[in-house]
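Asks: Sequence and predicted model, in that order:
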Amino acid sequence: MDFRILGPVEARRDGDWIALSGSKVHTVLAAMLLAHGRVVSDSRLGALLWGWDPPVTASAQIYTYMSRLRKLLGDEVEIVRRQPGYILRAPGARIDIVEFERLDRLGRAALRERRYADAQALLTEALGWWRGPALSNVTEFLLEAELPQLEEARMLALENRIEADLALGMHEQVTAELTGLVAEHPVRERLRAQLMTALYRCDRQADALQTYYEGRKVLVEQLGVDPGEALGATYQAVLGGELGLRGAGAARGRSDVPNMLPAAEGEFIGRSAELSLLTARLAAETNRPRRLLVTGMAGVGKTALAVRAAEESSGHFPDGLLFVELCHPDGTPKDAGEVLVRLLRALGETGLDQSPPRALDRDELVRLYRARTSGKRLLVVLDDAVGDLQVAPLLPASPQAAVLITSRARLARVAGADTVALAPLDDDESLAMLVAAAGEERLRDDPDAADDLVAYCGGLPLALAVVGARLAARPSWPASRLADRLADPAERLAELSFGDLDVRRALLPSVRRMAAEGPPALGALAGAGTEPFSARDASVRLAMSEDEAERVLESLVDSALLDLSGLDAQGLPLYRCHELVLLYAASLTPEDPAAVGPVTSARRFPAAHDSATAVG
């Protein structure tokens, strides 16, 4: 059971929302969650529900709300009458305010102990529990009583996280954020002092002084006070040139530290659990090599997640962030020498321009790379790896370094515990992604069309990005126009293309990398629909034994073209194909360039069925 109050008050069981209706029920639940297992008196509940003038039937109405909550929350939650009120017990439940307070406490301790990287990671995770203004669907009386202290706790956590960022030398990254925060909270002196520090370290001394003068004026005019000790001391430090980086964060300010991460594209939506797992593993202090894998089908958002995790973990890697794409745009693997040369140039190796990359000895390049990475705290992001052999020469020599890999395939070099398998986004996240690209008002005006667009994209971020980009480029189009164009399954993949974004082209390398039997097998499964099926079911379509069919299906799973969908009643694996992959499979023919392998192998399978009904 999950409870959330750092945003709208919500309850969730096994990932499904529990329908709580009305501000009064939300208020009662929030009040008991905020009590942290203590009794909430009837008088307290009455004041939070009705203010200073509760009705004469207040006790009876509170009893009704409690009964309704017991019914909705089920046996996992116990609401007990204990004089003079009620108490809520939910053993094993996850409550966002409890998680926030725990991580905030640990983050503050790390900051006091000058473990800045740990503090940054803990406080970032703590702030991640906030989904917007807290308690946004309760009564005004509860909001007035509890919101100020919750907001103050959030602001203190934010200031502490920025303190850790600055200690790690991330002044350039936080300057824009601090500028907005100071504008929003002009009398918070610590934020203003932090902005002055960041500006000074960005060689903007005049702007740092101007920030102080503006703050002094605001404090005098609004509060009638002069700047406090912290802000005054920062002002003096700017004048005296005393705000340079020291200690662990100093390396972040060096101009020779490489940062090859690509710029983020659009708003990062969803994936909070996966992001927390990756950042926690990257933050772990260990002398063993860290190798993390993000896997999933084409277009599911592997690169976006890896880049975001690398950005949020940058403070742990003061010697640099490396990023390389291991495949060309058409999906063919890049030469190892070409990739090593790019990495070595970023690490400061000279003399590599004298010979074409392919003419250099690969063993010598590997030796140089190992020497350059020895003892370094680096994060290396290897994007779109084909397999273990391609990755092996690119692993740094330092045990303090970490490697974050994205691949459509599972890699033997990465343990299952360090593998994050991405599933498609859920409907709410998909809609949020479309709203971020096309605007909320436009989709709100036609909710049916918005729902259709979400359904046609199947939760695939690449497809959603195409739809969002097309809507943004055609502001005069209603959402229903694009939904109508996507409604025909036979035309959907053609419509899911815009500029460099193309779902069909993204799926092509997955098919090309399969063994010869893969494409015809995929084509034969095109009519299976999106419901889970077993190897026995597939053996009929593939005209082969169940064992042979399972081997073929597992190869499709390894190519990220099939998903494992659980077990059947006999404990045997069930498989499921994404609807857009089905549409692609239905279009495969022996003449298709993706359908590698001899045509004779395709003849051993029945012709692909028309999947329009199954998918559309």
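Replies: That came through fine.
Asks: C-alpha only now, for contacts and for neighbours.
Replies: Will do.
Asks: And the strands in the stretch 201-350 of the chain?
Replies: For the stretch 201-350 of the chain, the strands defined by DSSP state E, counting those that start in this stretch occupy 290-295, 321-325.
Asks: Out of these, the one nearest residue 305 is which?
Replies: Among the strands of the stretch 201-350 of the chain, strand 290-295 comes nearest to residue 305, with 8.2 Å by CA to CA.
Asks: Could you single out the most deeply buried of the strands of the stretch 201-350 of the chain?
Replies: Burial of the strands of the stretch 201-350 of the chain is given as mean neighbour count (mean count of other CA atoms under 10 Å); strand 290-295 ranks first at a mean of 24.
Asks: From the contact counts, what lies against it?
Replies: helix 272-283, helix 302-312, strand 402-407, strand 419-421 (3 or more CA pairs under 8 Å, 6 or more residues apart in numbering; DSSP states H and E).
Asks: this is the other structure I want to compare:
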Amino acid sequence: MDFRILGPVEARRGGEWVALSGSKVHTVLAALLLARGRVVSDARLGTLLWGWDPPVTASAQIYTYISRLRKHLGEQVEIVRRQPGYVLRAPGARIDVVEFERLDRLGREALQDGRHVEAQALLTEALGWWRGSALSNVTEFLLEAELPQLEEARMFALENRIEADLALGRHEQVTAELTGLVAEFPVRERLRAQLMTALYRCGRQADALHTYYEGRKVLVDQLGVDPGEALGATYQAVLGGELGLAEAGVRGRHGAPAMLPAAEGELTGRDGELAALMARLGAPDGRPRRLLVTGMAGVGKTALAVRVAVDSAAHFPDGQLFAELCRPDGTAKDPGEVLVRLLRALGEPGLDGAGPVPDRDELVRLYRARTAGKRLLVVLDDAAGDLQVAPLMPAGPRCAVLITSRSRLARVTGADTVALAVLDDDDALAVLATAAGPDRLLADPDAADDLVAYCGGLPLALAVMGARLAARPHWPARRFADRMADPRTRLAELSFGDLDVRRALLPSVRRTTPQGRETLAALAGWGTEPFSAREAGTRLSLPEEEAERLLEALVDGSLLDLSGLDPRGLPLYRCHELVLLYAASPVAHDAPAVR
């Protein structure tokens, strides 16, 4: 079976289209496919079919639509009743959105590694699965719930494909395409920066500058914000004549690897941490520069590390390396796999996949030989632990390493560890205002304050809500606040495109021991007030010393915070409200542990 939702919702069996009629039937099928094997509740189906006012016969009508699907799809597809709803099982079926996401992921990895030819091919193939506007024959309610994140994923893949095209010197071929895209999406700064790059390389410097000035006016007029760093940096590069075509691969104009992803916009509320890390990287004192940024999931570790690395590039003329050490599901990558990518970026021959890959010890030897004596900055993102990081340490004191991890690492001293906390209310409000526009929040300051409170100062949660506000300019902020008010559905509301708070928290919980997860679940109903190990021991029916050991392990995994001292001088603990909501959800109990 073939299923398609990236266009009209359709099903095909053996090359023949399956006859399905009516937007309601297509909506039920699309909802089951988008659930990716999870149960879709009757309530969810009712909302997607009829909005907030389903008829009294909703259950009977849903059953009718399910029956029609079973009849038309045949024995290759099983739609099973699982309380409180239905789940679709179709072993071996091909679903276009799944294929798109797989190819997009591989394309992003290739782009990050500087394999631009491969990235361009993969991303072109991924975009080929789109046949127009997704979900074009479903109800308006499903369209409103699912289309924005699908379209955002499509645009991100398109921007990455154009990035690969530009790296391959295809600026003349993409200029017309980019001109049309910028006209259609005038506030997407990355597209505008890409158009400026293409125009400049085509010898049209004046047009590139005009594109910037036009974009700055649009951003100020429509959103009340100035251009972000990416667009501003491209403007400065045009003025300075620095947008010449780089050499192939991840290697820059001077042969140095340049693997850093693009830095995000302004890092609100992180001035002190940014300054401290910049000072440490910029002033070597003979000590090994091994810096760690730690904190809970979604607190902005990667964003800070990338900004520091980008701003410190002048101190590392031999290049900057970047590696993600964990997959999206939280499983740790093998250090050998990471070393192969880093060595490719450093120009090590024989690692193109044509021959056998050396064993890990040999890879470590090659890596240390390639990094010895060089002024390199190595950014290791989302490290799972010390054993994973050890083989990735470069040789020599001239190299620096910047690590992000949800856990404290023994090989990084406390003086070189920056622990990120959540943002205070003022900074959190500024993050929302940057994404949604200040006028939007000033129109209903009480709703804005509620949104800040519900996000708990977590930058990822604020980014999600800001993106949703920007994507729904016709919705008042109060509507979002009302939807966030129910703790039972709050985490579901904090998802947009590739941004998902619940998915970000999953690896942290999965990396804890079974006993630690049981402890977290037991604390889920406690609330956010600080508590001591003695109080936790009473609640868990454990001795105080055992309770303290479990709590400290959760602190090490950034699932608990320290919150002062009790009258005896012993630590008090506090759990973030979004972590509590996640700990109380079924998915936190069902996910298998990983290491």
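Replies: On my side now, so go ahead. In this text, all values refer to a predicted model and were calculated from it rather than measured experimentally.
Asks: Which among the strands of the stretch 201-350 of structure 1 is found nearest to residue 266 of structure 1?
Replies: Residue 266 of structure 1 lies closest to strand 321-325 among the strands of the stretch 201-350 of structure 1, at 18.9 Å (CA to CA).
Asks: so what does the closest one touch, helix or strand wise?
Replies: For strand 321-325 of structure 1, the elements it packs on are helix 336-346, strand 379-385, judged by 3+ CA pairs under 8 Å, 6+ apart.
Asks: what's the closest of the ones you listed to residue 571 of structure 1?
Replies: Proximity to residue 571 of structure 1 (CA to CA) singles out strand 379-385 among those, at 32.2 Å.
Asks: That closest one corresponds to what range in structure 2?
Replies: When strand 379-385 of structure 1 is aligned against structure 2 using TM-score structural alignment, it corresponds to residues 377-383.
Asks: Give me the mean deviation of that stretch from structure 1.
Replies: Stretch 377-383 of structure 2, aligned to structure 1 and superposed, deviates on average by 0.3 Å (mean CA distance after the TM-score superposition for structure 1).
Asks: Tell me which of the helices and strands packed on strand 290-295 of structure 1 sits most buried.
Replies: Highest mean neighbour count among those (mean count of other CA under 10 Å): strand 402-407, with a mean of 24.
Asks: how close does it sit to structure 2?
Replies: Here strand 402-407 of structure 1, set against structure 2 after superposition, deviates by a mean of 0.2 Å using mean CA distance after the TM-score superposition for structure 1.
Asks: what residue of structure 2 takes the place of residue 567 of structure 1?
Replies: In structure 2, residue 567 of structure 1 lines up with residue 565, judged by TM-score structural alignment.
Asks: In structure 1, which residue is most central in space?
Replies: The centre of structure 1 sits closest to residue 271, judged by CA atoms, centre = their mean, with a distance of 3.4 Å.
Asks: separation between residue 98 of structure 2 and residue 150 of structure 2?
Replies: With distances taken as CA to CA, to the nearest Å, residue 98 of structure 2 is found 12 Å from residue 150 of structure 2.
Asks: quick one: which helix or strand includes residue 143 of structure 1?
Replies: helix 140-167 (DSSP states H and E).
Asks: can you name the residues of structure 2 that that helix overlays?
Replies: On structure 2, no counterpart of helix 140-167 of structure 1 exists by TM-score structural alignment.
Asks: For that helix, list every residue counted as buried.
Replies: Along helix 140-167 of structure 1, these residues count as buried under the neighbour rule (16 or more other CA atoms under 10 Å): 140-143, 146-147, 150, 154-155, 157-167.
Asks: if we can go back for a sec, out of the helices and strands packed on strand 321-325 of structure 1, which gets nearest to residue 292 of structure 1?
Replies: Closest approach to residue 292 of structure 1 among these (CA to CA): strand 379-385, 9.5 Å.
Asks: For residue 442 of structure 2, which non-adjacent residue is spatially closest?
Replies: residue 448 (7.9 Å; CA to CA, 6 or more residues apart in numbering).
Asks: excluding its backbone neighbours, what's nearest the match of residue 567 of structure 1?
Replies: Setting aside the residues directly before and after it, residue 565 of structure 2 is nearest to residue 571 in space (CA to CA, 6+ apart), at 4.5 Å.
Asks: Quick one: neighbours of that neighbour, just the number.
Replies: Per other CA atoms under 10 Å, the neighbour tally for residue 571 of structure 2 reads 17.
Asks: Go ahead and confirm it touches residue 563.
Replies: Yes. Taking CA atoms under 8 Å as the definition, residue 571 of structure 2 is a contact partner of residue 563 at 7.2 Å.
Asks: Can you find the partner of residue 556 of structure 1 in structure 2?
Replies: By TM-score structural alignment, residue 556 of structure 1 lines up with residue 554 in structure 2.
Asks: same deal with residue 537 of structure 1?
Replies: Matched by TM-score structural alignment, residue 537 of structure 1 corresponds to residue 535 in structure 2.
Asks: Including distance to residue 521 of structure 1, could the helices and strands packed on strand 290-295 of structure 1 go into JSON lines?
Replies: What follows is those, written out as JSON lines (distance: least, CA to CA, whole Å):
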{"stretch": "helix 272-283", "distance to residue 521 of structure 1": "32"}
{"stretch": "helix 302-312", "distance to residue 521 of structure 1": "26"}
{"stretch": "strand 402-407", "distance to residue 521 of structure 1": "22"}
{"stretch": "strand 419-421", "distance to residue 521 of structure 1": "24"}
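Asks: for the strands of the stretch 201-350 of structure 1, which one sits closest to residue 601 of structure 1?
Replies: Nearest to residue 601 of structure 1, of the strands of the stretch 201-350 of structure 1 and by CA to CA, is strand 290-295 at 29.0 Å.
Asks: That closest one relative to helix 272-283, how many degrees between them?
Replies: 160 degrees (axes from the mean of the first three to the mean of the last three CA atoms, to 10 degrees).
Asks: which residues touch strand 290-295 of structure 1?
Replies: If you take CA atoms under 8 Å, 6 or more residues apart in numbering as the criterion, strand 290-295 of structure 1 is touched by 278, 281-282, 302, 306, 399, 401-411, 413-414, 418-422.
Asks: One more pass at 6 Å, please.
Replies: 302, 402-408, 418-421 (CA atoms under 6 Å, 6 or more residues apart in numbering).
Asks: so who does residue 513 of structure 1 touch?
Replies: Listed by CA under 6 Å, 6+ apart, residue 513 of structure 1 has no contact partners.
Asks: That one pairs with which position in structure 2?
Replies: Counting by TM-score structural alignment, residue 513 of structure 1 lines up with residue 511 in structure 2.
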